[in-house]
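# my questions concern the predicted model and sequence given below.
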Amino acid sequence: MASLVSVERASLALGTSQVLDAVSLGVSGGDRIGVVGRNGGGKTTLLRVLAGTRTPDDGRVARTGGLRVGVLTQDDSLDAASTVHEAVLGSMAEHEWAADPRVRDVLVGLLGGLDAPVVGGLSATVGPLSGGERRRVALAALLVASPDLLLLDEPTNHLDVEGVAWLAEHLSGSFARPDTGLVVITHDRWFLDAVATQTWEVEDGRVHQYEGGYAAFVLAKAERERLAGVVAERRDNLLRKELAWLRRGPPARTSKPKFRIDAANALIADEPPARDDVELMRFASTRLGKDVVDLLDARLTVGDRVLLDRFTWRLGPGDRVGLVGVNGAGKSTLLRALAGEAPLAAGKRKVGVTVRLAFLTQEVRELDAWADRRVIEAVEDVRSVVRLGRKELSASQLAQRLGFTGPRQQTRVGDLSGGERRRLQLTRLLMDEPNVLLLDEPTNDLDIETLTSLEDLLDGWAGTLVVVSHDRYLLERVCDRQLALLGDGALRDLPGGVEEYLRRRHELVERGGGVREVPGAGRVAPAGAAPGAADGGPSPAEVREARKVMARVEKQLSRLAEREDRLHTAMAAAATDHERVLGLNRELREVVDEREALELEWLEAADVAG
């Protein structure tokens, strides 16, 4: 594929921090690259270097002639006086954009349709729009323009589950062409798995490059650290635990080629399950009794709008529930009703006598009172020691688990970033030893490493948990059950998880009911659908043939894995021979392309074989 951007030995320092240290990498046509790393580690700076808006102190950046680059930044540059139509469609005539299925797909997927109801219509002025609405408009404008190189900084912020699903499909579908490239910074691990064919990890000035999305990244990172003899025991254990969950998780996540399963199993042979549900349930019942929080024959309203009508919800000890729904369906209001902060229009709220409830809202201003105090003082103000499951942690140890290293614990609260303030909120909540935890979008502003640490803490937390999140990975990881607000006044159980939610939303919208904010779910296949399902499934002969294909492909993949290992070894041995490394890298890319084609063939056969 043609090179779009190449970076050679680029170095860049911000103050005393070396953000990039002799980094060499490139983006070619057909690449879809996810960028991960700690907050403040240099991801956005790397994106700016690729975009040409930041020049490195040393090194060289080359771009192909006439390259059209589109960038989505954290702060949009939209003209406040322009209309949504002008911002997204520019000077395109109505017959031109209305007749273009690609443009219509963007308008429907991000803005709610040709009249853009999500942002108040195409004639709405940009200035009064909310931050989330402006971000949708900026992203829609980029996708309509369809640049050669698309650079996105946290594009899933302010998108609900349906919006994220639509964006993932668009970027890996109609946008993904041999002449276009994508680089996306994201902390959304489901989105990363759905979109990325490569993952870059920015760490300590270096950029480590891995083939595949998040699941492949976790496996490769764990293997790299094992081979390097890394002694950071806690981090290694977290990676192994994450691998164990990826291997044992939902069926959709485990339908991987056998050689990858074998590689993961070699690393997690003795790893226990992510959490012991039976033991945690016993602890939770001891701490909570049988009554937790009940909403009985309840009616929940906002102004004149009825969110939920005559519903009953009994939260039990040890329940781990995820709440999903379109933006505006009432998820946060329902959490506030559970917490007793939002009144019921009708019905009754009952709370068990032993309940100790903690509520993480999306508001971080509660920390303003601590602006002039140190982080560790804000944590120790709650208490000095906390018990999580069978473990006892000091305030400093818990802060460390959530990313506040020793020096950072001495930082003034007023100097913290948005993500750090969010982490401090969580730390203070957990220090209070609640037995009922309500979390409203806990992943906002958190990097993947912090998310993994949070999930590790919640694995050993014995209590009742309710989470509102658009992060599908988090919902699958920490919750055992999902409920949906579909925008039709009811609260519904989702035995099939988020996939069932997307299917139900599509059906509801097609019938003309519910709030159609982001109707991208129409392109998501029903959970469990497989080739032949409509006509009774594959025949026995087709199943036998599919199994033969799987066996053949597995042998080919095994040989490719050996060849890939040899190439990696040769590249390490020739590290100082630039021309030799480039040649080996080209050969490696051919192997990777062949492997991906074989994996797709294996997955298609596996769908038939069952």
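That came in fine, so what should we check first?
# CA only for contacts and neighbour counts going forward, please
OK.
# tally of neighbours for the nearest residue to residue 383 once chain neighbours are set aside?
Leaving aside its sequence neighbours, residue 383 sits nearest to residue 431 (C-alpha to C-alpha, 6 or more residues apart in numbering; 6.3 Å). Residue 431: 23 surrounding residues under other C-alpha atoms under 10 Å.
# I figured residue 431 was touching residue 379, is that so?
Yes. Residue 431 is within contact range of residue 379, at 7.3 Å (criterion: C-alpha atoms under 8 Å).
# what's the overlap in contacts for the two?
residue 395 (C-alpha atoms under 8 Å, 6 or more residues apart in numbering).
# so the residue lying closest to residue 478 once chain neighbours are set aside, which state does it fall into?
The shortest distance from residue 478 to any non-neighbouring residue, by C-alpha to C-alpha, 6+ apart, is to residue 455 (6.6 Å). What DSSP: H, G, I helix; E, B strand; the rest coil gives for residue 455 is helix.
# identify the residue nearest the geometric centre of the chain.
The centroid of the chain falls nearest to residue 188 when counting by C-alpha atoms, centre = their mean (1.4 Å).
# I'd assumed residue 156 was in contact with that one.
Yes. The criterion here is C-alpha under 8 Å, and residue 188 meets it with residue 156 at 7.5 Å.
# take the one below as the second:
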Amino acid sequence: MAVLISVERAALALGTAQVLDGVSLGVSGGDRIGVVGRNGGGKTTLLRVIAGELGVDSGRVARLGGATVGVLTQDDSLDPQATVREAVLGGRAEHVWAGDSRIRDVLTGLLGGIDAPAVSGLDSTVAGKSGGERRRLGLAKLLVDDPDVLLLDEPTNHLDVEGVAWLAEHLVHHRSRPDNAFVAITHDRWFLDAIATRTWEVVDGQVNGFDGGYAAYVLAKAERERMAKVTADRRNNLLRKELAWLRRGPPARTTKPKFRIDAANALIEDEPAPRNDVELMAFATSRLGKDVIDLLDATVTAGDRVLLDHLTWHLAPGARIGIVGVNGSGKSTLLRAIAGEIPLASGKRKEGITVRIGHLTQEVRELDRLRDARVIEAVEEVRKVTVLGGKEVSASSLAKRLGFPGPRQQVRVGDLSGGERRRLQVLRLLMDEPNVLLLDEPTNDLDIETLTALEDVLDGWAGTLLVVSHDRYLLERVADQQVALLGDGRVRQLPGGVEEYLRLRATVSPSYAVAAPAAGTSSSSSDSQRQREGSMERPSALTQPAASPAEQRDARKVMARVEKQLSKLAAREERIHAAMTEHVSDHAKVLELNQELRGIVDEREVLELEWLEAADVLEP
């Protein structure tokens, strides 16, 4: 494949920070590259260098003659006075773009919910759009223009689950030709796995390349760190021997050959600096009683819209629920209703006497009053000392583990980046020891390293957890069940997870969506069942007739057969994981095994759906 853009020994310093340090890389035709790294680590700067928007201090950036480059930045550059038609389609005649299936796909996938051509939405002005809508317009314009090299900075921001799935499919389908390529900065690990054939990690001024998407990147990085640890252990052993030899008595120390002292000093200098890992600690939670929070026949309205329509939902102790839905369907409103922050138009809200709620909003408004406070002051306002692992830990120590080293603890809260503000508020919430956590898009502005640490905490957290997120990876990791808001005022349970939601959105007609059953079980469910999951009322109009004894026997046979097949798939999957670990340095073999692993995942999804259909037959 032709090299469309090449970077050779590029170095760039911004202020006192060396953002790029002798970086060499290339973007070739057919490349689908994902870029990961810590916030502030230089990902956006690298993209600007590749685009030619930012010069380098030394080195060279070359572009194949005639190759066009399009960039999606995080800033809004659209003309507010332009119409959507002008902003997205430019001067293209209607018969030109309407006859191009690729352009129609972009308009349907990105603008169908905002500016459907059927209702003349293309003639509305950009000025009337929200920030998220303008972001989608900018992305649509770039995909319509179809440059040779597409550079995307966080393209999944402001996209819901459906939008992310559509964008991944579009990029893979339309950007895999030998004459084009794309590079995408993303913190969405599902998206990264879906689109990337290569992953770049930007860290400490270097760009490390890995074959494959997120799964292959994590595996290869773990193997590199394992090998580095072996090397470090050997170096440390040699270091200890050298220092012990040098410390053997004052007379002996003065007679040591100089080269031995120089060798020991070289070992000391070669010791790597402590890594500033972002860690979140598991905090003790107050004990919950049997009753947590109940919404009883609750209705919530916004103007003339009914966001929640006579919803009954019993939250159980220890329930872990992920919430997905179309933008504007009322996900954030549902969390606020559960938290008691907005009034109900009708119905009741009941809260247990032992409940302590922690609510993370999208805007992190709670930190506004602390703009002039230092980071350490914002943490100590909640608690100066807490007990972790049987030991007292100071607020300063916790802030350091969260990614705020000494100097950053003295920074004003108002000067923090979006990702740092979110980390700070998560820490403050957890230090307050809530037993009900309501998280509204907790992954916004967080890098993958922080996301992994956050998931590690939530994975073992012992309270009731509700998470609104478009991050499929997070939902599948921390939630035991998913529910969907479809914009009809109801909540629907998703036994098949996010994949079932996407199928539902793709196949269910709007009239059926309005009549869709609410999630969970009826309000008369037993306490033992309420301990396992939250329950919501199911409309009796959709009750299915009882299956015959013969149908029930057939269903049990199907379930038994599927369970055996799932067990075999689990064994195969375990063997593949072992083989991937064994051949971690053989990228071609890892990719082959990863493809086989994806086949197993697809097969398992089909079997799980078959099992669920059989289980539905046995439901009373």
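Done, it's in. Not measured: the values here are computed from a predicted model.
# neighbours around the residue nearest to residue 478 of structure 1, how many?
Neighbour count of residue 455 of structure 1, defined by other C-alpha under 10 Å: 17.
# what do you get for residue 177 of structure 1?
15.
# sticking with the residue of structure 1 most remote from its centre, tell me its helix or strand.
Going by C-alpha atoms, centre = their mean, the residue of structure 1 most distant from its centre is residue 541, 39.9 Å out. According to DSSP states H and E, residue 541 of structure 1 maps onto helix 540-573.
# contacts only, for residue 331 of structure 1.
Contacts of residue 331 of structure 1 (C-alpha under 8 Å, 6+ apart): 323-325, 468, 485.
# would TSV of the residues you listed with secondary structure, neighbour count and distance to residue 296 of structure 1 be doable?
Listed next are the contacts of residue 331 of structure 1 as TSV, based on DSSP: H, G, I helix; E, B strand; the rest coil; neighbours: other C-alpha atoms under 10 Å; distance: C-alpha to C-alpha, whole Å:
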residue	secondary structure	neighbour count	distance to residue 296 of structure 1
323	strand	26	18
324	strand	29	21
325	strand	25	21
468	strand	24	21
485	strand	25	17
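# which of these also appear as contacts in structure 2?
On the basis of both residues aligned by TM-score structural alignment, their matches' C-alpha atoms under 8 Å, what survives of the contacts of residue 331 of structure 1 in structure 2 is 323-325, 468, 485.
# ok, and for stretch 83-97 of structure 1, which residues are buried?
Neighbour counts over stretch 83-97 of structure 1 (16 or more other C-alpha atoms under 10 Å) mark 83-89, 97 as buried.
# cool, and stretch 387-402 of structure 2?
Buried residues in stretch 387-402 of structure 2, counted by 16+ other C-alpha under 10 Å: 394-396, 398-402.
# picking that back up, the buried residues of stretch 83-97 of structure 1 in helices, which ones?
84-89, 97 (DSSP state H).
# tell me who's in contact with the residue nearest to residue 478 of structure 1.
474, 477-478.
# what do you get for residue 427 of structure 1?
With C-alpha under 8 Å, 6+ apart, residue 427 of structure 1 has these contacts: 379, 398-399, 402.
# okay, and it sits in which element?
helix 418-431.
# now that helix on structure 2. Mean distance?
For helix 418-431 of structure 1, the mean deviation from structure 2 after alignment is 1.3 Å (mean C-alpha distance after the TM-score superposition for structure 1).
# now which residue in structure 1 aligns to residue 239 of structure 2?
Matched across to structure 1, residue 239 of structure 2 finds no residue, judged by TM-score structural alignment.
# look up how far residue 262 of structure 2 lies from residue 239 of structure 2.
According to C-alpha to C-alpha, to the nearest Å, residue 239 of structure 2 and residue 262 of structure 2 sit 12 Å apart.
# neighbour count winner among the two?
Using other C-alpha under 10 Å, the more surrounded residue of residue 239 of structure 2 and residue 262 is residue 239, with 19 against 11.
# confirm that the more buried one sits in a helix.
Yes. Using three-state DSSP, the assignment for residue 239 of structure 2 is a helix.
# which residue is the nearest non-sequential neighbour of it?
Spatial nearest neighbour of residue 239 of structure 2, excluding adjacent residues (C-alpha to C-alpha, 6+ apart): residue 267 at 6.2 Å.
# do I have it right that the one you found meets residue 237?
No. Residue 267 of structure 2 is not in contact with residue 237 according to C-alpha under 8 Å; the separation is 10.6 Å.
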